[in-house]
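> output the structure for:
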Amino acid sequence: MGISSERDLADFLVAYTRDMALSDEEPGTILDRYFVPDFEYCNDGLVIDRQRMIDHVRPVRRNVDRAAMAADDRSGAEIHEVLVSGDRMAARWTLRTRLRKGKTFTAEIYTFGRLTPDGRIRRIDQTSRQLDDEQ
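Below is the predicted model of the structure:
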């Protein structure tokens, strides 16, 4: 799936977030669908490469309450604004993740990125702000 429109970007944020947290699919396979192999993902100043992203997904999947997220239509990515212009993308969205210990992790996220000609992601610069737990 390549990103070439606002709809593509919104669909990516929803599908990528869901697949990385809830899918049994290998994280590397999911990354390869959306990102170039040497992508850089800079989140709150920390640059994450492919291997570090794969390593990050394993504990996320252990801590997510899959059943609660599947039953809660507010879980996952809530898209507020997206923009795609040429090889640049931007989004403002909220992530809600139900955790096994009963809490909900919620963050407001601002994402800016660079795309390759085939619509895969080359770089993301992202900042997030954790919101109060919603129990």
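> going forward, measure contacts between C-alpha atoms and count neighbours the same way
Noted.
> quick one, helices of the protein?
Secondary structure of the chain, counting by DSSP state H: helices at 6-22, 27-34, 50-63, 66-71.
> which one, of the ones you listed, ends up nearest to Thr94?
helix 6-22 (10.1 Å; C-alpha to C-alpha).
> just the helices of the chain: most buried one?
Highest mean neighbour count of the helices of the chain: helix 6-22, a mean of 18 (counted as mean count of other C-alpha atoms under 10 Å).
> so what secondary structure elements neighbour that one?
Under the contact criterion of 3 or more C-alpha pairs under 8 Å, 6 or more residues apart in numbering; DSSP states H and E, helix 6-22 touches helix 27-34, helix 50-63, strand 76-85.
> in a markdown table: the ones you listed, plus distance to Asp118.
A markdown table is the format used below for those (distance: least, C-alpha to C-alpha, whole Å):
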| stretch | distance to Asp118 |
| --- | --- |
| helix 27-34 | 10 |
| helix 50-63 | 19 |
| strand 76-85 | 14 |
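> show me what contacts the residue most central in space within the chain?
With distances taken as C-alpha atoms, centre = their mean, Thr17 lies nearest the centre of the chain, 4.2 Å away. By C-alpha atoms under 8 Å, 6 or more residues apart in numbering, the residues touching Thr17 are 76-77.
> closest one to Gln130 among the helices and strands packed on helix 6-22?
Closest approach to Gln130 among these (C-alpha to C-alpha): strand 76-85, 14.0 Å.
> next, the contact list for the closest residue to Asp133 other than its chain neighbours, please.
Nearest residue to Asp133 in three dimensions, chain neighbours excluded: Thr104, at 5.6 Å (C-alpha to C-alpha, 6 or more residues apart in numbering). Residues in contact with Thr104 (C-alpha under 8 Å, 6+ apart) are 96-98, 133-135.
> with respect to Val60, which of those residues is nearest?
Thr97 (9.8 Å).
> list the buried residues for stretch 127-134?
127-128 (16 or more other C-alpha atoms under 10 Å).
> which other residues reach that stretch?
43-45, 103-111.
> for comparison, sequence B:
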Amino acid sequence: MSTTHRPTAAEDFIGYLRAYHSDAIDGNDPVEEVWERYHLPDGPHRVNGRLWDHKKIMRSLRSRRSLDAPYELYVHELVVEGDRAAARYTISTPMAWKFQSATDAAVFAEMAGDGRVARSDAFSASRPGWAGHGGSAPSDAAARPTPGAVPAPPPADGAEPTPAQDPAHYLRAYYAAGYDPAVPAAEAHDRFHTPDAVHQVGGKVMQRSGVLKALEDGRKRKHSYPVEVHETLREGDRFAVRYTTSRGGNPKKSQEVFAFGEFAPDGRVRRVCFVLEPGYGAA
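I've put the predicted structure just below:
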């Protein structure tokens, strides 16, 4: 067993992601030992909405290590609030020439008193791709909030909060207005987003015109997406939200979504990435 210090999730969450994946994929220590080095052994861990027990986690780690293949880890987003953190990242594995297998991942985690991860909710989806980072900044520095960002002041008594003051309010109100035929689609978008806001939905990048078309198409089909927010994090001008939505409130069409966004100085959202299965259709 190596005595080299590895950062805990509480000390440095990006450092934890890198050290954990390095030890789990490239290391020689037993995977059980690697897992408990960074995580409480009995903490709850969910992947794509399903609880993974210790046996399944170990099987997954052994399977990945058995590939004996190099990998590249790119951290795109990080939001830390107190003893919780949320991150979005990509793990790419070269296959042949410039062709790669890429795993898009996101995680919401809570840290224990000793710095290890006590529980986590994660998203993971693999896709074919090309060498590189898929258009997302590979630099860890890009995952940090804008320096000097100051949250907007709280609303006056009885006033409705702006999106910048409450990420959960932003999601609930935007979904409600976006699919309300009584509210013009352009108004629904511009109330919550800057005109040049960029949306990334299930891997598809859209600007204002694309979002408006998606909203109009959903309205024609009489779609609605009630939102149940599970947790939110805010750090500077960045936010992360884990929530569940469903088409028309139908449990059979429910989808857990991880959203990562950035607020503009006026309180509206100027960039938001919805991490979900491609083709689900949330906007």
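> coming back round to it: tell me the counterpart of the residue nearest to Asp133 of structure 1 in structure 2.
In structure 2, the residue equivalent to Thr104 of structure 1 is Gln100, according to TM-score structural alignment.
> what of Ile54 of structure 1?
Ile54 of structure 1 maps onto Met58 of structure 2 when the alignment is built from TM-score structural alignment.
> quick check: its match touching Val31?
Yes. Using C-alpha atoms under 8 Å, Met58 of structure 2 makes contact with Val31 at a distance of 6.6 Å.
> isn't Glu216 of structure 2 right up against Ala185?
Yes. Counting by C-alpha under 8 Å, Ala185 is a contact partner of Glu216 of structure 2 at 6.8 Å.
> list only buried entries from the contacts of stretch 127-134 of structure 1.
43, 104-111.
> to Ala91 of structure 1, which of the helices of structure 1 lies closest?
Of these, the one closest to Ala91 of structure 1 (C-alpha to C-alpha) turns out to be helix 6-22, at 8.1 Å.
> need the contact list for the spatially closest residue to Asp49 of structure 1 that is not a sequence neighbour.
Closest residue to Asp49 of structure 1 apart from its sequence neighbours, by C-alpha to C-alpha, 6+ apart: Glu40 at 5.4 Å. By C-alpha under 8 Å, 6+ apart, the residues touching Glu40 of structure 1 are 47-50, 122-124.
> which position in structure 2 aligns with Glu40 of structure 1?
By TM-score structural alignment, Glu40 of structure 1 lines up with Pro44.
> any idea how far its match is from Arg50 of structure 2?
Distance, Pro44 of structure 2 to Arg50 of structure 2, by C-alpha to C-alpha, to the nearest Å: 10 Å.
> swap in Ser254 of structure 2?
13 Å.
> which one of these two has more residues nearby?
Ser254 (16 against 10; other C-alpha atoms under 10 Å).
> how about the more buried one: what's its closest non-neighbour residue?
Ser254 of structure 2 sits nearest to Ser246 (C-alpha to C-alpha, 6+ apart), 3.9 Å away.
> burial measure for that neighbour, as a count.
So Ser246 of structure 2, with other C-alpha under 10 Å, has 20 neighbours.
> equivalent analysis for Arg114 of structure 1, please.
Arg114 of structure 1: 21 neighbours (other C-alpha under 10 Å).
> neighbours of the nearest residue to it once chain neighbours are set aside, how many?
The spatially closest residue to Arg114 of structure 1, leaving aside those adjacent along the chain, is Arg88, at 4.7 Å (C-alpha to C-alpha, 6+ apart). By other C-alpha under 10 Å, the residues close to Arg88 of structure 1 number 18.
> structure 2: which residue goes with Arg88 of structure 1?
Checking TM-score structural alignment: Arg88 of structure 1 goes with Arg84.
> spit out the contact partners of that match.
108-111, 233.
> shared with structure 1, which of those residues?
Using both residues aligned by TM-score structural alignment, their matches' C-alpha atoms under 8 Å, structure 1 keeps these contacts from the contacts of Arg84 of structure 2: 108-111.
> all strands of structure 2, in order?
For structure 2, the strands defined by DSSP state E cover 45-47, 50-51, 72-81, 84-96, 99-111, 117-130, 193-201, 204-206, 227-235, 238-246, 254-263, 269-275.
> what about the second one, how far off from structure 1?
For strand 50-51 of structure 2, the mean deviation from structure 1 after alignment is 2.0 Å (mean C-alpha distance after the TM-score superposition for structure 1).
> will you turn the kept ones among the contacts of Arg84 of structure 2 into TSV that also has distance to Ser124 of structure 2?
Formatted as TSV, the kept ones among the contacts of Arg84 of structure 2 follow (distance: C-alpha to C-alpha, whole Å):
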residue	distance to Ser124 of structure 2
Phe108	12
Ala109	14
Glu110	18
Met111	20
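> please pick the buried ones from these.
So, of the kept ones among the contacts of Arg84 of structure 2, 108-111 end up buried under the neighbour-count rule (16+ other C-alpha under 10 Å).
> just curious, which of the residues you listed is nearest to Glu228 of structure 2?
Nearest member of these to Glu228 of structure 2, counting by C-alpha to C-alpha, is Phe108, at 16.1 Å.
> in contact with the closest one, which residues?
84-87, 120-122, 242.
> if you set the cut-off to 10 Å instead, what comes out?
Phe108 of structure 2 makes contact with 46, 78-80, 84-88, 119-123, 231-233, 240-242, 258, according to C-alpha atoms under 10 Å, 6 or more residues apart in numbering.
> likewise Thr97 of structure 1?
Counted by C-alpha under 10 Å, 6+ apart, Thr97 of structure 1 has contacts 17-18, 21, 60, 63-66, 68-69, 72, 74-77, 103-107.
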